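3D, please:
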Amino acid sequence: MQSLRRLFDQLGPIRLGSTILFMVLAVMVARYAWTTPLIQEAERALYDLRASVFAPEVEKDENIVMVVYNEDTLKLTGQRSPVDRTILAQALETIDAAGPESIGIDILFTMPQDDDDLLLSAFKTMETPTFLAYADPRENPEIAFAEHEFLQQFFEEARTENVKPTNIKLETDSDGVQRRWTPHRPGAPPFMAIALTAPNPKFAANDGAIRYHVPAATDVPVFDKFPIENFADPEIAEMLSSFIAGKHVLIGGDFIDRDRFETPVGGLADIRGDDGKMIGLEVHAHMLAQLINDDLPVPVPPWTLWVGALIVAICGGLSALIIGNALKVGLVLIGQFAFFLIFPFVLQNIGVDTLSLPAFGWGVGWLLGYASVGSAARTINSKQRAFAQSALGKYLPKSIATEILKDPEKLSLHGEKRKIFAVFTDLEGFTKLTHAIEPEMVATLLNDYLDRLSEVALEYGGTIDKFVGDALVTFWGAPIAYPDDGERAARAAYALYLAGEEFRRNVPEGVPAIGRTRVGMHYGDAIVGNFGGEGRIQYTALGDAMNTAARLEAANKALDTKILLSREAMERTGLDWFRPMGRITLRGRSTPVEVFEPVPDWQDDQRAKVTAVIAAHEIGDSSSIQALGAMTKTYGEDLGLANLLRRLKKTKNGESYALG
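Prediction:
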């Protein structure tokens, strides 16, 4: 309370009014996030994520079957729009005889055809409750007046005690995603899912969220789906009768260019094996399944949305007044934001309809509340900022500088054990070159070379450790580790070699030939942190990972290779670039290392041949080396491959080749 009183004492009338105005704005944004531009898009995306994560997984729905016209059907009948009605009449006869629970037809009959009499005759004999798609031109502007007139006439002729109209109109949100049921309009026929089952009072409003199901296994769909021509073929239809007996049958189109909808579970396209869109018939199937299962999510009362908006804005304002250390403040703020994001997921998981529940809007409302109060009450700690800014000159990597600005305590002298990807480079023959050219040219070439390599390392997210003469030392995995560190480090290793080759091609005239850039990469333990004392510190890594990477870089010379990775590093790259280069014992080491060289321009079968030779050699099959000899003739300039052949000839049973 004292902090709050001091805040109001310091505010003048204008600032006090603006603070209150922003607090009101925070409440309104938090309450009406679902109808506010831009914020609305974020809310929809978060809802789609919730709906996908907690979509019920099913083995297969045994109550519903889809019978569809597809592209093969159109080729078979030679008729695209309107679809062939003879095949529908034949299929209806077969389906009706199998004894389904009901039939829903998601096809509009808006144009006369020569086989209309055959189809009308089939409708007259239907014993199964059958519902035909109906569309009101006021809701479907794409239907012309003449088409609607024919539709009305067709219904009059097709209508029987068992054949009735149904509304099949699907209304998407403004972003084109089908998230909710279509509200029932007075005077319109019952919606298809409701028409096919007994009336359910819970679904009377017909305006809640659709509960989409997802398959529990990739090879088993949620609903059985059969081509309609199968039911027009008596021999095939007889075998399929058991699949539709006692079930709800939905008949419609499954085409790649029409009647397809985005859905909240569209992000699970890999599981369903499609493009992420769902045909309208399947949307109806999901609603029908929801109705059959009596699965109506609990709606959120509007008054709770107002209460939530008020709480969010107030929490944001009070959070701006928190006084304490950075850890305490950080935990409070992170905890609140985590609640805004997680709470809707929890409600979705327990069956609450979160289609109108804010999540992103709560976060924005909280921020507005925080900003409105915090702008008059808080400042950044000047001592910490000055401390961090003075330390920036002691760090080369921008990533480290950014971390220091966020948390000055990271400048303290300490180290931590981390798993890192260490990469070493060295320019072959550069030391000898320095004795052959002027010092000024040495400096120019070295700066150019290191600039090129540094740019590559930073482009791929590496932390530059140091320069040792012409050598560049970098690592991935600290100060921040990312899941794709291995891939980025491997791509950087190859790009560093290519940058060295580009440098060689662009040296000034008169400069002797410059050697290749050799690269070594290893994954392992290292102690990472700030070392060097209070007077001059450096963020660096020490330990086995760095030493092994350095030795791998040096091993390139003995193995006639360009880039060497240890198995530990290679297996964590996620790339298939590599060919094995045998087992070696590095200088100063007793434990052998399996090494690999990236050859991204090779085909998979070429890399597999080398792998097979290495595997055969390990079990004592010396004849396999002949295959490698043939490859060396094909790749005459591949010195590394020829070197591998010589080493394998000198060893047996996969033993390690010791480097002198």
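
okay, CA-based contacts and neighbour counts for the rest of this
OK.

buried sites along the longest helix belonging to the chain?
Identified as the longest helix of the chain according to DSSP state H is helix 326-349. Going by neighbour count (16 or more other Cα atoms under 10 Å), the buried part of helix 326-349 is 329, 333, 336-337, 339-341, 344-345, 347-349.

immediately after that helix, which helix or strand?
helix 360-374 (DSSP states H and E).

so what secondary structure elements neighbour the longest strand along the chain?
Looking across the chain with DSSP state E, the single longest strand is strand 517-531. On a contact count with 3 or more Cα pairs under 8 Å, 6 or more residues apart in numbering; DSSP states H and E, strand 517-531 meets strand 415-427, helix 485-505, strand 538-542, helix 544-559, strand 563-566, helix 567-570.

so which bits of it are buried?
517-531.

can you tell me the helix or strand for residue 250?
Going by DSSP H and E, residue 250 is in strand 248-254.

elements contacting that strand?
Right, strand 248-254 is packed against strand 64-70, strand 102-105, helix 280-292 by 3+ Cα pairs under 8 Å, 6+ apart.

downstream of that strand, the next helix or strand is which one?
strand 260-262.

after that following strand, heading C-terminal, what element do we hit next?
Immediately after strand 260-262, counting by DSSP H and E, sits helix 269-272.

isn't residue 374 right next to residue 317, touching?
Yes - in terms of Cα atoms under 8 Å, residue 374 counts as a neighbour of residue 317; the distance is 7.1 Å.

confirm for me that residue 553 is in contact with residue 521.
Yes - counting by Cα under 8 Å, residue 553 does reach residue 521; the two are 7.4 Å apart.

need the residues touching each of those two.
424, 563-564 (Cα atoms under 8 Å, 6 or more residues apart in numbering).

can you put those in JSON lines and add distance to residue 609?
Below are the shared contacts of residue 553 and residue 521 laid out as JSON lines (distance: Cα to Cα, whole Å):
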{"residue": "424", "distance to residue 609": "29"}
{"residue": "563", "distance to residue 609": "20"}
{"residue": "564", "distance to residue 609": "19"}
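
to compare with the earlier structure, here is another sequence to fold:
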Amino acid sequence: MSRLKLWRLAALGLLAGLAATLLWGLGALERLEGLSWDVRAKLLARPGPASGQVAVIVVDQASLDWVSAQFQLSWPWPRQVHEAVVAFCRRAGAKAVAFDILFTEPSNLAGDDEALAQALRQGPPTALAGVIGQRLGPDLTPPPWVVARWPAASGLSQWSATAAPEVMARRGLLPVAELGRAAALVGNVAHQPDADQIVRRAEMFRLWDGRLVPSLPLAALLAGGEAGALGLTPGRLSLGRRVVAIDDQARAVLNYRGGPGAHQRLSAARVIRAEMQLREGAPPDVDPKLLAGRYVLVGYSAPGLMDLRVSPLAAAHPGVEIQATALDNLLSGDFINPAPPWLWALLTLAMGPLAALAGGLGGRAWQTVLAGCLLTPLPAVVGLAGYAAGAWLPVAGPTLAALGGLAAAAVHNYATEGRQKRFIRAAFRHYLSPAVIDQLMADPSRLRLGGQRRELSIFFSDLQGFTSISEGLEPQELTTLLNDYLSAMTDIILDEGGTLDKYEGDAIIAFWNAPLDQPDHAARACRAALRCQAELARLRPEFRRRVGQDLFMRVGINSGPVVVGNMGSRERFDYTVLGDAANLASRLEGANKAFGAYLMVSEETWRRTEGAFAGRELGLIRVVGRAQPVRVFEPLAMAAGPVGPTMAAFAQALAALRQGDLPGAAERFAALAPDDPPAAAYARHCQQFLAAGQGWDGVWILGEK
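Next comes the predicted model:
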């Protein structure tokens, strides 16, 4: 991937991340984030309370029916019925009791309030419910008897300076004074669910007339004497050594233990009946030990009493059990800790560029889809891991940023793919076969523009004596002849998967193994050369008729490392090769003259063909620009086969020459000379050295390029 593309994708992804962050900051993702939180809670909420110190007594439908049948009493019950609940908790040794039931109106029955007040004074310490807010209640200021029971908190004035308006109360609906004075504390049961009406957080307190009003769970903890000193700092509520993460509305994120029934739960009817049995000396239906040392919350679960809430785990979650969850979180100190806003923003911002880079890395549609399949669930996985560790990490924002980044990558790839394909077709249509162009367009990543070092097989060809032939032709005749010849040869080269480098007059330069990988590039080059020679032989009579003489083509092929790529100016360039291996291929084409041959390949090319062709070794040559001699070969046929007698005799003559038997070699070559131009060339060369009285090691010194 180019650096420019990296920057483009990163910039597009950053824009997607910024957009997602902005939506999160404006609250547009709050509902989606809440729903993702609900899924996490459903998957990972641990069954059972963490502290084991909380129990719930519920006024369920069975309790309403039993009291109605037993005492002919309907709801609301007389206070003396609740007195039985308090008495049973006292008998059981409960740590504290909290009523999630409002006693805001005096009882119509004589002595009824006094009976419950007497029970409250006898213990255990009890917190009663009040509604402290901005709209409900006749009290504009808290009466002295309730203020005296509310705790002091260090840092309250500093914290309240940055508190949200929702935490500031203006009115209160309090228990009747007789009961309130008998209770240890009054706790607030007003709550503010999330915008979608799902209770994911619990308020720890509200502020009324400059005083901290604890929530009912916090009031229960205070009544039990385990809260410790209260302190407030930005984002934190300290309860002795316990620390609770709160927002500017004094809300903490609930760590749900499960749906309804997650805590020790007793029906109010069973508790009342058990207390009556104990007073009569009968064995109770409920063992008081179940509540020993526990915090007990008393509230409703009967649908008709309208205290069913929506929680992440249930569509009808009794409010008292949600209060129990908050109390259990306070006792165990394991409220969920929301990640700070800067971390939410960072994770959302980072996901955009990450997704865009991953989606645009390959540039192909399936790679973008694969990146999407891998990256889109990543925020959810991180969110689940955070939940397991007790932290709320963002999911909706990073997921949206990831989708935006992937979409940006897809659009970028789509927009650049067409331009890239047009470039490939325009740049390569003149020197690549249509099949190779189609492969490049299907996978442009296989093309690396610019200089690249690769192992190639390079093909150089030239027509023998074409300069003199061209001098006798009219321009139109010459052009037509060249076009016919070059077209026929080029078709074969392209058919073998070759890349046409250029034409230089009648010369053809081509190569294999670029821009696409071709492991058999040497064999392709040799096969193309043999096919070109066969095609020229077929066309030779027609060309003889047109120019008056036969046309012969010399070909040189070498394999080795070169630099290949688009080279030239920004507007005009050639896809060409540079390097010593290419120069040697050119030298081999010219070296054919010395041997009277028409196809010569280097030892490296011959070795790479792995015996795929019939041929022979021509000998050793030393060309301009190379100090060491090069062993060269002549492919003769498409398929390897038995060596004929002429080729066997040529090999024997060459072996005699290398063994120092110059006269014997000369004699052997001379015997082959009439029918074999390379043997005739060797015979003449041997005679020249014999006539001069010199030895010859068989290395041809070629001074021409």
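
quick one: TM-score?
Overlay of the two chains. TM-score (TM-score structural alignment, normalised by the length of the first structure): 0.48; 358 aligned residues with a Cα RMSD of 3.9 Å.

rewinding a little: please identify which of residue 374 and residue 317 of the first structure sits among more neighbours.
residue 317 (24 against 21; other Cα atoms under 10 Å).

what does whichever strand or helix holds the more buried one rub up against?
Assigning secondary structure by DSSP H and E places residue 317 of the first structure in helix 302-319. Contacts with helix 302-319 of the first structure, where a contact means Cα under 8 Å, 6+ apart, come from 23, 26-28, 30-31, 332-333, 357, 362-363, 365-374.

buried ones among the residues you listed?
Members of the contacts of helix 302-319 of the first structure classed as buried by 16+ other Cα under 10 Å are 23, 26-28, 30-31, 333, 357, 362-363, 365-374.

mind giving me the packing neighbours of the longest strand along the second structure?
When the second structure is parsed with DSSP E, its longest strand is strand 553-568. Helices and strands touching strand 553-568 of the second structure, by 3+ Cα pairs under 8 Å, 6+ apart, are strand 452-463, helix 521-547, strand 573-578, helix 580-595, strand 599-602, helix 603-608.

now the first one and helix 521-547, what's the angle there?
Right, the one you point to is strand 452-463 of the second structure. 30 degrees (axes from the mean of the first three to the mean of the last three Cα atoms, to 10 degrees).

then the third one?
The directions of strand 573-578 of the second structure and helix 521-547 differ by 110 degrees, with the same axes, to 10 degrees as the criterion.

and strand 573-578 of the second structure, what other elements does it pack with?
strand 499-504, strand 553-568.

got those strands as JSON lines, with mean neighbour count and distance to residue 479 of the second structure columns?
Supplementary listing: these in JSON lines, determined by neighbours: other Cα atoms under 10 Å; distance: least, Cα to Cα, whole Å:
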{"stretch": "strand 499-504", "mean neighbour count": "18", "distance to residue 479 of the second structure": "13"}
{"stretch": "strand 553-568", "mean neighbour count": "23", "distance to residue 479 of the second structure": "18"}
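
residues near residue 365 of the second structure, how many?
15.

now do residue 4 of the second structure
Considering only other Cα under 10 Å, residue 4 of the second structure is surrounded by 9 other residues.

check the one 3 residues further on too.
Neighbourhood size, residue 7 of the second structure [other Cα under 10 Å]: 13.

cool, the one 10 residues further on as well?
Residue 17 of the second structure has 32 neighbouring residues, counting by other Cα under 10 Å.

try residue 87 of the second structure
Neighbours of residue 87 of the second structure (other Cα under 10 Å): 20.

which of the residues in the strand or helix carrying it are buried?
Per DSSP H and E, residue 87 of the second structure falls inside helix 79-92. Within helix 79-92 of the second structure, the residues that count as buried by 16+ other Cα under 10 Å are 79-92.

these into CSV, with extra columns for distance to residue 268 of the second structure?
As requested, those are exported to CSV (distance: Cα to Cα, whole Å):
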residue, distance to residue 268 of the second structure
79, 14
80, 13
81, 10
82, 9
83, 12
84, 10
85, 7
86, 11
87, 13
88, 11
89, 12
90, 15
91, 15
92, 15
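
which among the residues you listed gets closest to residue 65 of the second structure?
When the buried residues of helix 79-92 of the second structure are compared for distance to residue 65 of the second structure (Cα to Cα), residue 81 wins out at 14.0 Å.

ok, the nearest residue to that closest one once chain neighbours are set aside - contacts?
Distance criterion Cα to Cα, 6 or more residues apart in numbering; nearest residue to residue 81 of the second structure, sequence neighbours excluded, is residue 272 at 7.5 Å. Contacts for residue 272 of the second structure were tallied using Cα under 8 Å, 6+ apart; they are 81, 84-85, 88.
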